[in-house]
Every structure is written in structure tokens, then in C-alpha cells.
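*Asks:* Coordinates for the following, if possible.
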Amino acid sequence: MARRMACVLAPALALSLYASGNATSPAAAAAGQRPVVTWAASADRLGEAVSDRSYRLVVHTSGGGRGLRIRVSNAFGDRPLTLGAAYAGVQSNGALLVPGSNRKLAFSGSRSVTLAAGESRYSDPLPGSVKAQSNLVISLYAQIAGGQATGHGMALQTSYTASGDHAAEETDDAYTERIASWLYLDAVTVGAAPGTGAVATLGDSITDGWQSTTDKNRRWPDYLAGRLHAAPGGSIQGVANEGISGNKVLMDGAGQSAVGRLQRDVLSQAGVRTVLLFEGINDIKAHDGVTAAGLIAGYREIIGRAHAAGKCVVGATVLPYKGWSEWTPAEEAVRRDVNAFVRTGGEFDAVADFDRVLRSPYDSERMLPTFDGGDHLHPNDKGMQAMADSVDLSALACERGGTPPYS
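*Replies:* I've put the predicted structure just below:
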């Protein structure tokens, strides 16, 4: 069984190199195919970077395809970062890989890559296929690192780290330390058939998955990916989870604002055809005077920029959160006005009415207890699934003129 599973990634050792490209416009993954994001996590600041450290990062794919590539990021670094090695393998259990599955990645033909402060870069494609809905392991060796580290803080996925260069190893002997973040990795892409695309879910802690079960891939974008995979003949297969816990539409804080990170986290992702915008609750409950008009202006900026890039935008209504310590009647009024715009303003290409799905029929200002993760703000696994189940999959496959959706 282990040997059969090892074939999820290519058995071929040679790499057929892509033309050199930048982080926002990857070359096609294979002849006749388009690159489509299959996994993503928004980059943010993660404290002090450490040299001579290996990271074994577990990621769960959405759609499948060929020609796997990773995007490594030093977006928030204040000095160069050298990754001395990068490998992609298949998870067996924990930090242990399926024997024979760990394949070396290259960057413009080189084993190592140095990223300038603020830079991101794609690897060359890895021959062979990647299964949808599978756990991959990306192993990175941070050979020279320092200053500000770049990564995604709240992974809700156990990954592993070790001192020294252990990226090529398939055993778990060196990886004795567990971590709950993803370091230096913000996207994985595969080559898919022309016409295949992805949706990027732009959100906060609810999209990031807080209160869902760790290591079980029960965030609502995960459930959405499962539905897309099961839909026969669907053209949207990739899901990029671009949620950051605590994130706001208008102001920096927990990560750059949604307006500020739109290009890097969403519009630059390969194959994204549609943006599903589900943010605003942190702006509303921050007690800093955000009005419905101000939040709607932020929505309009995101819609306009996404439309200019040829992407559709689905707007999601803001969930009820009465019972959370910061809830006030005045802010509830803002939430209602914002949701009225999302539903009836006519500026989104479609609407995902998460508020309607999760609110209590007895008190529309509260989440239904069966969906409540316990803090009256974040849904549990059942709530996450209910949200994903309510999304109209046909709305995610809409087309717009202008820039092609695979830019």
C-alpha cells in the first residue's frame, strides 16, 4: 500500500523546467494545461526567522492535476532569505512520509533559492500528478534566515520542524518538534485542463477555520472544496483559503487589511476566477467608529479591483454574533445595513447568505446554538459545513470580460 501511495507524486526524477516567471504570472504547468491554485494560506508576520532550520509543512489539496509547483514567500522579510532545499512528498502519518514519495523541487533549475525582502517565487514544476483532497508535505530548509519571518500563523494543521537540513528525509526521526503555523509557503499549484479555475475565499478567523477541528480539514473552504470535487463536470476545482484570524477589510492589524492584501493573496493566485468575500465582522465590532457606509466603500474597492482583473466577486453576509463580549445594539445595526447592501445592492455578482443559514429563527441577532462553536461568533464544524453547503456552486463559475481568469 505504501508503495502504491508513493505514486501520488511523480516517479520521474528529471524536472522539465518552466520558463522563468514571477509570482503573479506562473507559466503553464504543462502543454495544454493551465496553472490552478490547489492550496493557499495568506502570508503574514511570524516573529523572528531562524537559520539552519527545516520545516515539514502539511497541506491539504483541493483540486488535483499535474506539474506541482509551490510559491515560497519572504513577503514580510526585512532581509534576504535563502531556502537551501525544498521537497514535496505525501504524508503517511505525522511527519513520516510515504516511502519513495519525497521529490526534490528546483527553482530555475537550482536546488536553492534566495528571496529578497518582500519577494515571492514559484518553483519549477514537478513531473507527475497530484490527487485532489490529499495531504501533501512540503519540506523546506531555511539555510540563511533572520529578522522578520513570513508565514501563516493559525494553520489548524500540525506541521513539524527540526534543526539542520532534513528536507530530503522521508523518516520522521529528526522532526521532534510540532508547530501550528506554515512558514515561507503561501501557495501550491497544479496544472489543470483549460477551463478549470479556482475560487479564493477572502476572510477572517471564520474562514481561517477557528473553532473547527484541528488536523481534520473542517474549515468551511475545505467543505466547499469537497463539494466542488464531488460535482460532476464542475469547472471550479481549486480553493485558495485566504483567511487571517482577526483580519479587517479597512484597517491593518491582524495581517494587512483585505483591501491591502488583495493583490498578493487573491488576484495573484493562479487560475482564480472568483473571489468569495466574507469579511467585515472585525471592522464592525472593533468599537472604532466604522460605519456601514465606510465598510461598503471597502467592499466596493475590492469588487472594482477584482472586476478589473477579470474576476467575479461573490459577497457573503456577516454572521450574527450576539452573546460575544463586544456585541452592541449599535453595531448590530451596522451589520444589518451591511448585509442589506450585500443582498440587494446589486454590485456583487452573486450572494452567499451565511447570515440566513446560521442565524437562530428565534433571535436573528444570534447564531443557532447547533452551529455555535461556543463563543457565539465562530461556527463549529457543523456550522462550517452548513455555510459551505449553502454556496451556489454555479455562481463560482461565472465569467467576466477583461483580463482572462488565468492571469
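
*Asks:* all contacts plus neighbour counts: C-alpha atoms, from now on.
*Replies:* Noted.

*Asks:* what's near enough to touch the residue positioned nearest the centre of the chain?
*Replies:* By Cα atoms, centre = their mean, the mean C-alpha position of the chain lies nearest to residue 241, the distance being 2.6 Å. Contacts of residue 241 were listed using Cα atoms under 8 Å, 6 or more residues apart in numbering, and they are 39-42, 200-202, 207-208, 221.

*Asks:* and residue 397, what does it touch?
*Replies:* 197, 235-236, 273-274.

*Asks:* go on, residue 385?
*Replies:* With Cα under 8 Å, 6+ apart, residue 385 has these contacts: 218-220, 223-224.

*Asks:* Proceed likewise with the subsequent sequence, for comparison:
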Amino acid sequence: MGTLTDRPVTTWAAAAERLGGGPRDLTVRNVVRTAVGGSGLRVRLTNAFGDRPVTFGHVYVGVPLAGAALEPGSNRMLTFGGSPEVTVAPGATALSDPLPVPVRPRHRLAVSLHVRGEAGTLTGRNRATAPAYPPPGFGPKRLPGDRPEPATAPAYRSVPGDHAADEGSGAFIEEVAVWHWMDALTVTAPAPVSAVAVLGDSIATGVGSETGHGWPDLLADSAVRRSPPLAVVNEGVSGGRVLAAGTGRPAETRLTAEVLTKPGIDTVILLAGLNDLGAGARADDLIAAYDRIAATARSAGVRVIGGTLTPYAGAEYHTEEGERARQEVNAYARHGGAFDALADFDAALRDPADPARLLPRYDCGDHLHPSTSGHQAMAAAVEVPPLRT
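*Replies:* Below is the predicted model of the structure:
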């Protein structure tokens, strides 16, 4: 039974992207990781970019064993308003009923969705990852009770039919780096446990890291050890922009439509804008958008940690004009007063001998995305101050 101080908290999240034609009449098994533990697990499904209603015949949650296989006896059916079936209209979301099982922190879960009939355009998250825990070479080794994790893909697709209840892997014949139709897992946790959402682009999704652990994953590993624990959830979109849409919505729209609609998120870390500069955006337009993002978050009781834009000289879309705009935007992030706190990623990654460039050991090779060491340096540059009570 919960207490008066219990609250719903988002323990995993993903931004919504338009990913083309979806699978038809089969089962997808998404493998994700919780941030904080709790009880009353709920799964939120999204059809944000759908061109038709999508019907899920069954939705199950289990614990991965190896590959697509689940630990025996772990797979549980979810319901939606008491029904095992749910239809999600285009542009809508659906939240499952609470599942009365304990949920461990930093723990893999497999959510299996049987898609009934034609699904149309898939809403999901591209560049999904399922790296082993804990991240190598960063922070404490394990939480109490952790076991070595076998390899698993971010998601699996089955042969035709309803295989959501299967605990074996035989029906799941395809590995894919996409999460399907899910954008949040929530649990009930004791206050003041809360969540931080990373609102970003491909750097947030971990591009450049050889281990698959991006800086939000590394930050999550340390944040869950705080007292009280803190969930870090990743709302990054590869190619994402602040001012324009890509496969996902613009960052400003994602804040209101996706981040602020998920429970327990008290802080947003904003690191986005390089793709806008690469497309020719002006510093004034980015700064104005930052102001609007901070004001919208603050009106919802959410604080914003502003991230300085990282060096990118040598990248394919770098220009001198874009570099001047980056410096102007970063000066505003540091001194403009829009944000509640600062994460100076630029200072953490730049080459002192050439500040427009990444330090060589922090460059994955494309002069834009950080290396594994670069992602570690970014995570170390973030300090999430305690919430004011």
C-alpha cells in the first residue's frame, strides 16, 4: 500500500520519432532499463506520428534472461482500463493500469507488444541501445544485488502472431535498434524521488560512444546512487533541432508534448542547437527559443539546466558563421540568466589549443560527437543541485 508521500515518477523515457512503415500482425519485444525502483509499474504507449489507430492485442512485461528470452515466471500481462487490449488513436497515448510488482533500479525490462493488423506509420525511438550495466570505467561498479548482464538487443520482432506471453526466444527472429510505440515507464516511489529529463539530440542518444553508454546513461548510473535517488531519462533525438522538426518534434514542442506530460520530472537538462546552427540558424533565434523553453518549464514547476553547445569545428556542417553563433549562444547560456543552473559541456570538451574543436581524445572522429571518454567527461560536468523543499 502506498503512503501519502508516494508519487508517480518516470523511470524510463524515450522521445517519439516518425520511423516509417510499422510491422504488421506480429509481436515486438522492447528491452529498456529502469532508472529508479518502485512499485505499480505502468507503461505508456504512443501513436504520436501514426496515420491510423494501432491496436495492441496483448502487452506483457518480463525480465530479460539472454537475447529475446525472459526469466521463467517473470512475464506479466498489462491491462488498460481493465482490458488486455488497447487501441491508440493517431496522435494519442495510452497508459496501462499499474502492475503490482516491485521494480528494481537500473534493471532491464522487456515490454512485448502484439500489434494486431495494420499498424501504419511507426512511432518509436531510433538508435535505441541496450548496453550492459554498469558502464565500464565510470563510477561505482554495481548496486547491491546486481548480476552480470548477458548481451541483448534493444528490441526484437517475431514471426507473425501474438507472442507477447512467450518467455522463450524462438518466435523472435529479428534484432532491431528501435523501440516501438513506447515513450515512458512510470513507478510509484517515495517522495522526494524525482526525475531529470535530458532534452537533446544525437549527442544525448550516445552517438560516438564505443560502449553504447552516452553521457545521460553515465549520469543515470551515478544519480540513482544519490540520497534520495534521482532518475535520469533520455529525451534525445538523433538529428533533433530546437527550431525545426526532424524525425521527431522540435525541442520546444517535445518539452510540452512529451517531457512535461510525464510524471515526476522536476528538472530538464537542455543540450540542443548544433543541428540548428548547421542548418543556418541565427543565434538570436536559438536564444529566444531557450527563453521560451525555460519559461514554459518554470511555469510547470520544472527547472532547467542549460548546457553550453559543444565544439564542432571540422564537422561536415561547421562554418565560421555557425561558430560565431555558437559562441554567442554559449555566452547567453552562461550569463543570460534564463537557466536555473549551467552544465558547461563546451568547457569540458574543448581543446585549449583550439577551443572551436573537441580535444582529440574526446573526439569520436567526426569532430562532432564525443568519444567514449568525451561522454564520460560530459557526465562528470553535470551537477544536479538538490531540489528546494
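
*Asks:* If you rank the contacts of residue 385 of structure 1 by neighbours, which is first?
*Replies:* Counting neighbours by other Cα atoms under 10 Å, residue 219 comes out on top of the contacts of residue 385 of structure 1 with 29 neighbours.

*Asks:* what's the matching residue for that residue over in structure 2?
*Replies:* Using TM-score structural alignment, the partner of residue 219 of structure 1 in structure 2 is residue 214.

*Asks:* ok, and the closest non-adjacent residue to whichever residue in structure 2 pairs up with residue 49 of structure 1?
*Replies:* In structure 2, residue 49 of structure 1 lines up with residue 22, judged by TM-score structural alignment. Closest residue to residue 22 of structure 2 apart from its sequence neighbours, by Cα to Cα, 6 or more residues apart in numbering: residue 122 at 4.4 Å.

*Asks:* So what's the residue count around the one you found?
*Replies:* Around residue 122 of structure 2 there are 24 other residues, counting by other Cα under 10 Å.

*Asks:* Just give me the match in structure 1 for it.
*Replies:* Per TM-score structural alignment, residue 122 of structure 2 is aligned with residue 149.

*Asks:* helix or strand for its match, which one?
*Replies:* Using DSSP states H and E, residue 149 of structure 1 sits within strand 148-152.

*Asks:* Could you pull out the helices in structure 1 for me?
*Replies:* Listed in chain order, the helices found in structure 1 under DSSP state H are 2-5, 205-208, 220-230, 258-262, 281-284, 292-308, 329-344, 354-358, 381-390, 393-396.

*Asks:* what would the ones you listed look like in a markdown table with distance to residue 99 of structure 1?
*Replies:* Formatted as a markdown table, those follow (distance: least, Cα to Cα, whole Å):
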| stretch | distance to residue 99 of structure 1 |
| --- | --- |
| helix 2-5 | 7 |
| helix 205-208 | 31 |
| helix 220-230 | 27 |
| helix 258-262 | 38 |
| helix 281-284 | 45 |
| helix 292-308 | 43 |
| helix 329-344 | 49 |
| helix 354-358 | 43 |
| helix 381-390 | 33 |
| helix 393-396 | 37 |
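
*Asks:* for those helices, which one sits closest to residue 162 of structure 1?
*Replies:* For residue 162 of structure 1, the closest of the helices of structure 1 is helix 2-5, at 24.3 Å, according to Cα to Cα.

*Asks:* how distant is the closest one from the center of its chain?
*Replies:* Here helix 2-5 of structure 1 is found 28 Å from its chain centre; the criterion is Cα atoms, centre = their mean, to the nearest Å.

*Asks:* Check stretch 240-256 of structure 2 too.
*Replies:* The chain centroid and the centroid of stretch 240-256 of structure 2 are separated by 14 Å under Cα atoms, centre = their mean.

*Asks:* Read off where that stretch ends up in structure 1.
*Replies:* Against structure 1, stretch 240-256 of structure 2 falls on residues 247-263 (TM-score structural alignment).

*Asks:* contacts for the matching stretch?
*Replies:* Residues contacting stretch 247-263 of structure 1 (Cα under 8 Å, 6+ apart): 43-45, 202-205, 244-246, 279-283, 295, 298-299, 301-302.

*Asks:* for that stretch, which positions count as buried?
*Replies:* Residues 247-250, 255-259, 261-263 are the ones in stretch 247-263 of structure 1 that count as buried (16 or more other Cα atoms under 10 Å).

*Asks:* Now check structure 1 for the residue matching residue 365 of structure 2.
*Replies:* Alignment note (TM-score structural alignment): residue 365 of structure 2 maps to residue 374 of structure 1.

*Asks:* And for residue 340 of structure 2?
*Replies:* For residue 340 of structure 2, the residue aligned by TM-score structural alignment is residue 349.

*Asks:* Isn't residue 89 of structure 1 up against residue 97?
*Replies:* Yes. Here residue 89 of structure 1 reaches residue 97: they are 6.5 Å apart, a contact under Cα atoms under 8 Å.

*Asks:* what about the two, which has more around it?
*Replies:* Taking other Cα under 10 Å, residue 89 of structure 1 and residue 97 do not tie; residue 89 has more neighbours (28 against 22).

*Asks:* what's the burial count for the match of residue 340 of structure 2?
*Replies:* A count of neighbours around residue 349 of structure 1, defined by other Cα under 10 Å, yields 19.
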